[in-house]
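Peer 1: Turn this into a model:
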Amino acid sequence: MSKLKKYILVVNSGSATLKFKIFNQENFEVAVTGIVEKIGLPGSFIAIEEKSSKRMMMKNYPGGIDSHQQALEVIFSFLKHWKRKIKVIGHRIVHGGQNYTKPTILTKSVLAKLKEYNQLAPLHNPINLSCVNICLKDLPSIKNVAVFDTAFYKTVPEHAFLYAIPYKYYKELGIRRYGFHGISHQYVANKTAEKLNKPLKKLRLITCHLGSGSSVTAIKFGKPIDTSMGFTPLEGVTMGTRSGDIDPSVAFYLMDKLDLDVREVEKILNQKSGLKGIFGYSNDMRDIMIAAGYKIKDYKATKKFNLQEQKQGKLALAMYIYDIVRYIGGYTTVMGGIDYIIFTGGIGERNQTVRNLITKQVRKAWPKVKSLAIPTNEELMIAQQVNDFS
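Peer 2: Got it, this is the predicted structure:
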């Protein structure tokens, strides 16, 4: 009698997307992969592929998929024959605060504690936790385990993660830099060492996860020592719709001059700023680069950009590149040198022009620096970390 294979389901939910993979527990080969895009927006799309049977599902939802709950219901309906084979479910949770620095079983008490961090990652944590609750409801006999984006940064020293505000706010309220995209940064750092056939503990890397959300991390001899995102994923470099670094007084000024409340300003900084705020038309880097005069292979902008839009596109791109170079330069100095810049994320992996613009600037100061583009695989990293819980 053949032994029943066991599998790991990994759920990776974003603000408007839901990615998932089912891995063979023994060799981490992908058995099923899928993605749901534009959740809560018109034109939602689901694509699922079952590797062994070549069974596929591709479906457009012109009216949109309303929620992550609806998306998971569609996924579970398609995968109902897999339910008895799944032994553990791994979830990417963006913010784990100071309490959670390793994979953790998601019990009621843990979920209650994690809910306290929703305000610190408003675009991510509430959705992450809603997906957990759906899995607990639909697959109650299976362990759900969290892997935290913030956990990777537990080695960042106190002088790097503290803000220069009264120390009691750190002790009493936990206000500090936490860092995000940790699962991705950890994966590509490990993959870099493997690709170079060198021990990670002998490399000085700066990893750049560049996508709608972007972050830069300094990894010195295998340990992160600083990262661009902070107390929330709002801090750091210019992003798709997030402002990145900003003088806090700007928020106070907006509230005073425009009679806005805290939540309205928070929405401006999280959802209406960054590349979108400067360019005006969209936060899609491909549109911005076309407006700035670059050609993008296999992509056509939905409109012809006028002179003002071209000017704003050039400005948005320049600000984006400048921010990333500024962080790389600072971290290189702090580490006492650099071996490789690693690019990952949607922009980092696929946009060679952006990579070239960044490395060209960095090489003016460090001519010998090398760069690599390494596709991230957060789902595999999560599967490997939750495997022992099955």
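
Peer 1: contacts, neighbours, all on C-alpha from now
Peer 2: OK.

Peer 1: For the longest helix seen in the chain, list every residue counted as buried.
Peer 2: Scanning the chain for the helix with the most residues, using DSSP state H, yields helix 307-335. Using 16 or more other Cα atoms under 10 Å as the test for burial, helix 307-335 gives 309-317, 319-325, 327-329, 331-332, 335.

Peer 1: Likewise for stretch 153-163?
Peer 2: For stretch 153-163, by 16+ other Cα under 10 Å, it's 153-154, 156, 161-163.

Peer 1: so how far does that stretch reach from one end to the other?
Peer 2: Start-to-end span of stretch 153-163 (Cα to Cα, to the nearest Å) is 16 Å.

Peer 1: One more, please, to line up against the first structure:
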Amino acid sequence: MKKVLAINSGSSSFKYKLFTFPNEEVIASGIADRVGLKNAVFKIKLANGREYINNTHIPDQEAAVNLLIKSLKQYHVIDSLTELAGIGHRVVNGGEIFKDSTIIDQAKLQQIYDLADLAPLHNIPEANGIKAFMQILPNVPQVAVFDTSFHQTLDPVHYLYSIPYSYYEDYGIRKYGAHGTSVDYVVKRAAKLMGINHNIINLIVCHLGSGASITAVKGGKSYDTSMGFSPLAGVTMGTRSGDLDPTVVQRLMDKAGMSIDEVINVLNHKSGVLGISGVSSDMRDLIESKEKNAKLARRIFINRVVRYIGAYIAELGHIDGIVFTAGVGEHDPGIRAGVMSAFKYIGLEPDYKANQTDGEKFLSKPNSKVKALIVPTNEELMIARDVMRLTRQQ
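Peer 2: The predicted structure follows:
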């Protein structure tokens, strides 16, 4: 039996899950949080449900990795590092260089760093995480799994912007998409639940979390997607504006005296439902809030999701289903109901009673021509599967 670690690194944290193969069971999971900051914490949860929390100083990613390996041994999750078939790392943007997951060497690691301008908030901490694991576990394969890989099937009609073509050739300005690892899992799982071969299924996947994207899936492959050159594009999000007339940036620079970096910071961190509501980026807070713009923010969020789904229905010609996943998609019945209600005209018959609870399920009535369902995402499992595929351990 082989074991695979799946890692999701942030600027001051990394989440992890340890799987066994071929049964794909999670035998440990947790987080190293506030790495390099005060009040750092390391958590590990075992298969028996026991959780251990260590409040300790974690100065850097390398220290966090050492603490993880020590904990896995301490709690007898692994006895030897030879049990590890590999370690998989989520990387947000692989540009046009990485069309599939790949085993990382020093040259490929540098390429991930070089792509940082496409995802500056993500690629650098993710590359730092890979580097730390490579230093501590040099004999264990490190595999990068890119969110953009699933969207490599986009046609130029869908990924090019209507600007001089030379900007694409010279600077790589195009739509790259995001959340591909999540969408890939959701498509395959939804197809199984619906009894349709995933290679012929047409779906619209709504990955709705703090970051949100809508993906049109044709024949099991990405056909179009809402996020663009960066994760800032597309629908309204928790703190991101989504699609915006670019002259708004010029207006803010001229009238508010802001620099381009300040404007982009606002669009990334102070906009979205937070900016509209003035209350929170969390949908749960908006439900409880009595502020007049809290409900407006939720209505705008639903509207932007509906717009993209409607456009993608037109592009695909027909769809088999609409799938909700990620934090908001899996846990906010009000958002789901608002979206589903807009598509009764295509034969979607919402089951509003089923919609009141969470968990993997159908949200449409049995005779509904177009299905709606919740599929909880599992990016870590997809990462672990790619490790097994690339290290030929299956």
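
Peer 1: In the second structure, what residue corresponds to N118 of the first structure?
Peer 2: Mapped onto the second structure by TM-score structural alignment, N118 of the first structure lines up with A116.

Peer 1: Check G336 of the first structure too.
Peer 2: Under TM-score structural alignment, G336 of the first structure pairs with G317 in the second structure.

Peer 1: Now do the contacts for that match.
Peer 2: Under the criterion of Cα atoms under 8 Å, 6 or more residues apart in numbering, G317 of the second structure has no contact partners.

Peer 1: where's the equivalent of K2 of the second structure over in the first structure relative to K87 of the first structure, distance?
Peer 2: Alignment note (TM-score structural alignment): K2 of the second structure maps to K6 of the first structure. Remark: distance between K6 of the first structure and K87 of the first structure (Cα to Cα) = 6 Å.

Peer 1: likewise R55 of the first structure?
Peer 2: With Cα to Cα as the criterion, R55 of the first structure and K87 of the first structure are 22 Å apart.

Peer 1: ditto for M289 of the first structure
Peer 2: With the distance defined as Cα to Cα, M289 of the first structure ends up 45 Å from K87 of the first structure.

Peer 1: likewise L205 of the first structure?
Peer 2: Taken as Cα to Cα, the span from L205 of the first structure to K87 of the first structure is 36 Å.

Peer 1: So these two - more neighbours on which side?
Peer 2: The neighbour comparison of L205 of the first structure against K87 (other Cα atoms under 10 Å) goes to L205, with 29 against 19.

Peer 1: quick one, what contacts that one?
Peer 2: 189, 218-220, 338-342.

Peer 1: Give the equivalent position in the second structure for it.
Peer 2: Under TM-score structural alignment, L205 of the first structure pairs with L203 in the second structure.

Peer 1: Could you pull up the residues touching the residue nearest to S228 of the first structure when sequence neighbours are not counted?
Peer 2: With Cα to Cα, 6 or more residues apart in numbering as the criterion, S228 of the first structure has its nearest non-adjacent residue at 4.5 Å, and that residue is G236. Residues near G236 of the first structure by Cα under 8 Å, 6+ apart: 215, 228-230, 244-245.

Peer 1: If any of those are buried, give me the ChimeraX selection for them.
Peer 2: The ChimeraX command for the buried members of those (criterion: 16+ other Cα under 10 Å) is given here:
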select :215,228,229,230,244
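
Peer 1: preserved in the second structure, out of the contacts of G236 of the first structure?
Peer 2: Here is what carries over to the second structure from these, by both residues aligned by TM-score structural alignment, their matches' Cα atoms under 8 Å: 215, 228-230, 244-245.

Peer 1: For the first structure, which segments count as strands?
Peer 2: 7-13, 18-24, 30-37, 44-50, 55-61, 86-93, 104-105, 143-148, 204-210, 214-220, 223-227, 340-344, 370-373 (DSSP state E).

Peer 1: out of these, nearest to G280 of the first structure?
Peer 2: Proximity to G280 of the first structure, assessed across the strands of the first structure by Cα to Cα, is greatest for strand 214-220 (18.9 Å).

Peer 1: okay, that closest one sits on what stretch of the second structure?
Peer 2: On the second structure, the counterpart of strand 214-220 of the first structure by TM-score structural alignment is residues 212-218.

Peer 1: which outside residues touch the matching stretch?
Peer 2: Contacts for stretch 212-218 of the second structure (Cα under 8 Å, 6+ apart): 178-179, 183, 200-207, 222-227, 234-237, 305, 308-309, 312, 316.

Peer 1: mean deviation (superposed) between that stretch and the first structure, please.
Peer 2: In the superposition against the first structure, stretch 212-218 of the second structure averages 0.5 Å from its aligned positions (mean Cα distance after the TM-score superposition for the first structure).
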